[in-house]
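Q: Pasting the sequence and the predicted model now:
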Amino acid sequence: MVTEARSPLPGSIPRRGAAAQRACLLLLGLLGGLAAASAAHAAAPSPDPVAMQPIGARFEIDRTEVSIGAFRRHAEATGLVTQAERAGGGSTYEGGWQQRRGWTWRAPFGRPGDDDEPAVHLTQPEAAAYCRWAGKRLPTDAEWLEAAHVERRPAPPAGFATGTRYPFPTGSTPAGANCLDCAPAGRLAPAQTSRGRGHARVGSTAAGVNGLFDMGANVWEWVDSGPGDEAVTRGGSWWYGPAQMHHDHRQTKPRDTAVVYIGFRCARSLP
């Protein structure tokens, strides 16, 4: 007699199959959780909103100077009180260095600054700390010079040529920069000083070499280079004429300098 093999009833699962299914469901749940966590991490906004521009294959650099709005995120997240704030104000040069009460990164000229003004009255270590917080770093002097003066875009717009070294961050001439002797450029935040028109709001002047803004003039920029207690600043500022924008002009200042016309931007190495 032939015995008919019994098939499991619909919806029933053999014991071994049920255990395997439970293990499979557990694994799927774990993988789903990991995927969700990964997606949430990828979607999390960067603490630093400044757009970056690749310079060749080695590094990228902020397209604009770090703004008051961007620096405020850092200060609020870390509880930072800057050197100028602790001292009661930063400094400006009026026939000699003079402290200005209430002049800080929050109020560059003694009045509350707008979020799109460059962050100034910051020491070089304070600038470096912001860049680290943002997952970046200050550019080296060599990186800053390359970004400011050597066109690396493969297809730059008219007026720039790939591989060309320019004397000014704006190109062949200083035109378009916010410097003392240049034509008015950008949307200015008026200065309360005896000289100059004040800084322009970030990204409001003409883009220069590599599509970067204000590598020449507007505010000096700290870099991660310099001997001992001194650090290099590059680019000139609204206080100075075009000579300070030139590629061969370099200044050093004490790292703890916090003044009205020094700001910064960040860089990051590319993999």
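A: Sure, I can see it. Numbering: from 1, shown residues only.
Q: contacts, neighbours, all on C-alpha from now
A: Fine.
Q: any chance you could map the strands in the stretch 51-200 of the chain?
A: Remark: strands assigned in the stretch 51-200 of the chain by DSSP state E, counting those that start in this stretch are 52-55, 59-62, 91-93, 97-99.
Q: nearest to residue 208, of those?
A: Distance to residue 208, taken as CA to CA, is lowest for strand 52-55 among the strands of the stretch 51-200 of the chain, at 12.1 Å.
Q: Just name whatever secondary elements the closest one is in contact with.
A: Strand 52-55 sits against strand 59-62, with contacts defined as 3 or more CA pairs under 8 Å, 6 or more residues apart in numbering; DSSP states H and E.
Q: and the strand it packs on, what other elements does it pack with?
A: Against strand 59-62 (3+ CA pairs under 8 Å, 6+ apart) you get strand 52-55, strand 267-269.
Q: Other residues contacting that strand?
A: 50-55, 139, 147, 212, 265-270 (CA atoms under 8 Å, 6 or more residues apart in numbering).
Q: ok, of these, which come out buried?
A: 50, 52, 53, 54, 55, 139, 147, 212, 265, 266, 267, 268 (16 or more other CA atoms under 10 Å).
Q: The fifth one and residue 240, how far apart?
A: According to CA to CA, to the nearest Å, residue 55 and residue 240 sit 27 Å apart.
Q: structure B:
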Amino acid sequence: MPTVPPRRTPGPGLDFVELPGGEFLMGDPFDEGYPDDGERPVHRVVLAPFALAATTVTNADFAAFVAATGHRTDAERYGSSAVFHLALRAPRRDVRGQAPRTPWWLEVAGADWAHPGGRDSSWQERPDHPVVHVSWDDALAFCRWSGTRLPTEAEWEYAARAGHRGRRYPWGDELTPDGRDLCNIWHGAFPHRNTLSDGYLTTAPVGAFPPNDVGLYEMSGNVWEWCADWFSPAYYRRSPRHNPLGPRSGQARVIRGGSYLCHDSYCNRYRLAARSANTPDSSTGNCGFRVVRDRAPAIVTPTSSTTTTPAC
């Protein structure tokens, strides 16, 4: 894989990085992930060429999609979505409850992609930030409109590693080399005090942090990113070597990359090998997506929906 950003080609409001495909080692070489996430064994994967968006889809990108199609997101149809407690911008009466095991998540009436903190917020205040409060199903609808698709989990990790073998993070093995914050994650005592040393309490504008060595931004932190695959912690033990697509069925879809809420005291899933999952109709204030443009016909995956399980 090249070690300098290759030529980018324009897409539907997005820039794409052409990736050559090839073989890489997928999984956690340090054996430091959560056992239930199934980050091991490390295994060889061979991928066909593809083009991945340099950034996640932004609020402005998603607004163009909504204007063109009239799409209503799952959060809008359900009437609420999950908002981090310090990001709430709505009357307290809009709070319908808290997640039982993760009480920093509030279920907020009127929270959706256009109102990320609740009714008193607007996407127009941050058009260049990642769109959030979008479900897997919403992301798939955007892909159908834009002629793109979601990356497979293997494609996501291959692109994030950018040709480097066995790294923890896109830039190396140290989280803050020379004291520099190179991604948007939680700094301080989670979940009540954030030092804001990286500049952001919640999302950062796309491209706010340095790209990896092929020109992809925020592959660690900022927002979780939906992948095409169903999730199974046992999948790596039987994953095919060539272009794996994930299990044939499941209850939740893979999410990758971590978010602004990840902290090693609770969730160190901003590592390149880290995996998590959520149900396809779920939406939260820290999950978005980026898209792939194929050289061959797009990969088609089945759909499903179950219950909400917010990630960190």
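A: Nice, thanks for sending it over. If you're wondering where the values come from, they're calculated on a predicted model, not measured in any experiment.
Q: hmm, back to that, with respect to burial, which of the strands of the stretch 51-200 of structure 1 scores highest?
A: strand 59-62 (a mean of 22; mean count of other CA atoms under 10 Å).
Q: superposed on structure 2, where does it end up, distance-wise?
A: Its aligned residues in structure 2 lie a mean 0.6 Å from strand 59-62 of structure 1 after superposition (mean CA distance after the TM-score superposition for structure 1).
Q: Onto which residues of structure 2 does that strand map?
A: Matched against structure 2 by TM-score structural alignment, strand 59-62 of structure 1 falls on residues 50-53.
Q: Any idea how far that stretch is from the middle of the chain?
A: 15 Å (CA atoms, centre = their mean, to the nearest Å).
Q: Tell me the residue in structure 1 aligned with residue 185 of structure 2.
A: Checking TM-score structural alignment: residue 185 of structure 2 goes with residue 179.
Q: Check what contacts the longest strand along structure 2 and list those residues.
A: When structure 2 is parsed with DSSP state E, its longest strand is strand 224-230. Here strand 224-230 of structure 2 makes contact (CA under 8 Å, 6+ apart) with 56, 136, 139, 149-153, 156, 245-259, 286-290, 301.
Q: Would you mind getting the average deviation of it from structure 1?
A: Counting by mean CA distance after the TM-score superposition for structure 1, strand 224-230 of structure 2 comes out at 0.5 Å.
Q: the helices in the stretch 1-150 of structure 2, which residues?
A: 59-69, 74-78, 136-146 (DSSP state H, counting those that start in this stretch).
Q: Tell me which of those helices sits most buried.
A: Compared across the helices of the stretch 1-150 of structure 2, helix 136-146 shows the largest average neighbour count, a mean of 20 (mean count of other CA under 10 Å).
Q: Who are the packing partners of that helix?
A: Against helix 136-146 of structure 2 (3+ CA pairs under 8 Å, 6+ apart) you get helix 59-69.
Q: Next, the angle helix 136-146 makes with the helix it packs on.
A: Angle of helix 59-69 of structure 2 versus helix 136-146, following axes from the mean of the first three to the mean of the last three CA atoms, to 10 degrees, is 70 degrees.
Q: quick one: contacts of helix 59-69 of structure 2?
A: Here helix 59-69 of structure 2 has contacts from 13-14, 71-72, 113-114, 123-124, 126-132, 142, 145, using CA under 8 Å, 6+ apart.
Q: separation between the residue positioned nearest the centre of structure 2 and residue 55 of structure 2?
A: The centroid of structure 2 falls nearest to residue 225 when counting by CA atoms, centre = their mean (1.4 Å). Separation of residue 225 of structure 2 from residue 55 of structure 2 (CA to CA): 11 Å.
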